[in-house]
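Participant: structure for this input, please:
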Amino acid sequence: MAGSGVVRCTKVGPVLGPKASPQPPKGCRLCGRGAKLVLFATGRCDHSCFYCPISPEKKGVDRAFANERPVRGIDDLLDEARDMKALGAGVTGGDPLKSQKTFSFIQALKENFSPKFHIHLYTRTTDPRLLARAYDAGVDEIRFHWADPRNALALGDAWEVGAEVPVIPGQAEKLKTYIHKMDVAGVTFINLNEFEFSDSNFPALIRRGFLHKDGEPGSLEVEGSETLALDLLDWAKTSLDINLTLHYCSARTKLFTQLVERYKRTATHIARPFEQVTEEGTLLVGEVKDASGKWLPTSPAKARKTKGGRLVEYWPTFDRKPVEITYFGP
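Facilitator: Sure, this is the predicted structure:
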């Protein structure tokens, strides 16, 4: 399941060069299993991409989050990783290499779990000093966003070097040029991400004429992105003699595979004996009132049979945010 998550949801396989791996990079495979903690290391970034999906509360601010948990110290990060029994972390931002804390976070994860705890990191930084610090800290896989990978490749083969970029409709030639340059440079993979709307980038995308996929106003996907991605895969198969692996990751993969599987994994590990894990990765707990009117936890089955009982469904996050509350009887 893990290795096929991206391929299954996108309905297409990777384009393989003669020396390329037949699987997505390890970071993707672990994400597909829900085994990767998402470490938002900082909101700081030197660039101003019009499509940046980061919320205003995080953008430009040097604050960190482990999944949904605010990281005020190393213990917060480690607690979140333990709650989900993470096998690795995807370090994102902003640009993670713009914060000194990122290196401490990476070292703490490696030291407290295992040297095999897999770290992949997204960046646009090409500064050789910062890349060397990331390499020495133990980053296993680095993914560049529209940046030159050569300084990272020069550091050695202890990490895997690749790229990850959005497939923006109208930028076919730019994407082809970048794929070719990355292949010549010697990276091992490129992930093509479906272009998406977010709450923060929605106005900018609408102003530029981007539309919701299939004309559905609630759709996260941008019309034309998947079509262009599939065209690029066909182009790479027929027009290039590439040595890298080219993957396409749809918005559905991120939402219905990566996120849901992470929720399921976390819920399974933090569920109390009277709680149930749903197919969506939420937790169900029953509650009944005692003589003083205080809500007490019980099994969902008992709550359903108790007049005045209730069923609480909530996300398996650090704050256990409720999704829905259902009451039974008066």
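
Participant: CA atoms for contacts and neighbours, from now on please.
Facilitator: Fine.

Participant: start from the N-terminal end of the stretch 201-330 of the chain and give the helices.
Facilitator: 202-207, 225-239, 251-252, 260-270, 300-305 (DSSP state H, counting those that start in this stretch).

Participant: so which of those is the most packed in?
Facilitator: helix 260-270 (a mean of 22; mean count of other CA atoms under 10 Å).

Participant: could you say what helices and strands it packs with?
Facilitator: helix 74-83, strand 276-277 (3 or more CA pairs under 8 Å, 6 or more residues apart in numbering; DSSP states H and E).

Participant: show me what the longest one is packed against.
Facilitator: Judged by 3+ CA pairs under 8 Å, 6+ apart, helix 74-83 is in contact with strand 64-66, strand 69-71, helix 101-112, helix 260-270.

Participant: one more sequence to fold, the one below, so I can look at both together:
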Amino acid sequence: MVVHLPMATEILPPEEGEAEGCVQCQAGSKLVLFVTGKCHWGCSYCPLSENRRETPDMFANERRCSTWEEVIEEGRAMDATGTGITGGDPMLDLERSLEAIRELKGAFGPNHHIHLYTSIPIDAEVAGRLAEAGLDELRFHLLDLRTTNYVNSITVAADAGITTGVELPCEPDKAEALEQVVRDLCDLPVAFLNLNELEITTGNQTNMDVRGFNLAGGMSAAAEGSAELGQAMKDLAADL
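Facilitator: Next up, the predicted model:
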């Protein structure tokens, strides 16, 4: 007997103007490099499991790695066309993140696309070092859903030649704040805004319960109302 299960979520084809990091991720060709678990923000929606929080360990996909050779081996095993560097917050271990970029570019070549997430504002010096190492794309996670502390960071990153964007979870109870972010970003040199469907995981379930979020249903871990709010923000951006 063959049992057919519906897909938990539909993966849509890339749209025009979509970030290159997202295009490759949708194709399943991006290595996920968890460069450090260090993070001091304590976001209520953080999906990380306890064994990843605050750990100094590095993971390539799900493989714990202690050397760059192991990271590269994992990338070769999946024929990675690029790497997404995440955490924790990679900027809390800047030197390791820079080394990761250099090692990956050295192993896979200059066309190996690398993007990195951070919540930490950066200055022109750091932006220059990231660009020199070979970073292709930088995604800022705006704390408190305000652009105020990131205007200079976004500007210097874009000026350094790094494709610069913003990536945020789409929290169903933050519609007004998200709308303001969309409007504010119109005046900044951002190439894209990614709104991720909020997920309820073992790492954030207690906080999500406190905020009154429920699962959207089916096999998805998505929070009810997140996808609908994301579409509303997309429609707003198209009209601005």
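
Participant: rewinding a little: among the helices and strands packed on helix 74-83 of structure 1, which comes closest to residue 245 of structure 1?
Facilitator: helix 260-270 (24.5 Å; CA to CA).

Participant: before we move on, back to that, looking at the helices of the stretch 201-330 of structure 1, which is closest to residue 71 of structure 1?
Facilitator: Comparing the helices of the stretch 201-330 of structure 1 by CA to CA, helix 260-270 comes nearest, at 17.7 Å.

Participant: the closest one maps to which residues in structure 2?
Facilitator: Across structure 2, nothing matches helix 260-270 of structure 1 (TM-score structural alignment).

Participant: what angle sits between that helix and helix 74-83?
Facilitator: Between helix 260-270 of structure 1 and helix 74-83, the angle comes out at 90 degrees (axes from the mean of the first three to the mean of the last three CA atoms, to 10 degrees).

Participant: hang on, residue 30 of structure 2 packs against residue 85?
Facilitator: No. Assessed by CA atoms under 8 Å, residue 30 of structure 2 is found out of contact with residue 85, at 10.0 Å.

Participant: and the residue positioned nearest the centre of structure 1, how far from residue 143 of structure 1?
Facilitator: Nearest to the mean C-alpha position of structure 1, counting by CA atoms, centre = their mean, stands residue 38 at 6.0 Å. Separation of residue 38 of structure 1 from residue 143 of structure 1 (CA to CA, to the nearest Å) stands at 15 Å.

Participant: try residue 129 of structure 1
Facilitator: 17 Å.

Participant: how about residue 251 of structure 1, what's its match in structure 2?
Facilitator: In structure 2, residue 251 of structure 1 lands on no residue (TM-score structural alignment).

Participant: so who does residue 251 of structure 1 touch?
Facilitator: By CA atoms under 8 Å, 6 or more residues apart in numbering, the contact set of residue 251 of structure 1 is 193, 194, 195, 196, 220, 221.

Participant: to residue 118 of structure 1, which of the helices and strands packed on helix 74-83 of structure 1 lies closest?
Facilitator: helix 101-112 (8.4 Å).

Participant: what span of structure 2 lines up against that closest one?
Facilitator: Here helix 101-112 of structure 1 aligns to structure 2 at residues 96-107, judged by TM-score structural alignment.

Participant: can you mark which positions in the matching stretch are buried?
Facilitator: 97, 98, 100, 101, 102, 103, 104, 105 (16 or more other CA atoms under 10 Å).

Participant: again, but for stretch 118-128 of structure 1
Facilitator: Buried, per 16+ other CA under 10 Å, within stretch 118-128 of structure 1: 118, 119, 120, 121, 122, 123, 124, 125, 126.

Participant: contact partners of it?
Facilitator: Contacts of stretch 118-128 of structure 1 (CA under 8 Å, 6+ apart): 27, 87-93, 95-97, 106, 131, 138-149, 151-152.

Participant: before we move on, what about stretch 23-35 of structure 2?
Facilitator: Counting by CA under 8 Å, 6+ apart, 11, 13-14, 21, 57-61, 71, 74-75, 78-88, 90, 96-97 sit against stretch 23-35 of structure 2.

Participant: please enumerate the strands of structure 2.
Facilitator: 30-36, 58-60, 63-65, 82-87, 113-118, 137-140, 163-170, 192-197 (DSSP state E).

Participant: which bit of structure 1 covers the longest one?
Facilitator: It refers to strand 163-170 of structure 2. Per the alignment by TM-score structural alignment, strand 163-170 of structure 2 matches residues 160-167 in structure 1.

Participant: compared with structure 2, how much does that stretch deviate?
Facilitator: Once the two are superposed, stretch 160-167 of structure 1 sits an average of 0.5 Å from its aligned residues in structure 2 (mean CA distance after the TM-score superposition for structure 1).

Participant: ok, now which ones touch residue 76 of structure 1?
Facilitator: 66, 69, 70.

Participant: let's have those residues in CSV, adding neighbour count and distance to residue 213 of structure 1.
Facilitator: Formatted as CSV, the contacts of residue 76 of structure 1 follow (neighbours: other CA atoms under 10 Å; distance: CA to CA, whole Å):
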residue, neighbour count, distance to residue 213 of structure 1
66, 22, 30
69, 17, 31
70, 16, 33
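
Participant: out of those, who's nearest residue 187 of structure 1?
Facilitator: residue 66 (28.2 Å).

Participant: what's the counterpart of the closest one in structure 2?
Facilitator: In structure 2, residue 66 of structure 1 lands on residue 60 (TM-score structural alignment).

Participant: do the same with residue 203 of structure 1
Facilitator: Per TM-score structural alignment, residue 203 of structure 1 is aligned with residue 206.

Participant: go on, residue 325 of structure 1?
Facilitator: Residue 325 of structure 1 maps onto nothing in structure 2, by TM-score structural alignment.

Participant: count of neighbours near the nearest residue to residue 325 of structure 1 once chain neighbours are set aside?
Facilitator: Setting aside the residues directly before and after it, residue 325 of structure 1 is nearest to residue 312 in space (CA to CA, 6 or more residues apart in numbering), at 4.6 Å. Residue 312 of structure 1 sits with 19 neighbouring residues when counted by other CA atoms under 10 Å.

Participant: is it true that residue 312 of structure 1 touches residue 304?
Facilitator: No. Counting by CA under 8 Å, residue 312 of structure 1 does not reach residue 304; the two are 11.1 Å apart.

Participant: which residues are common contacts for those two?
Facilitator: Counting by CA under 8 Å, 6+ apart, the common neighbours of residue 312 of structure 1 and residue 304 are residue 286.
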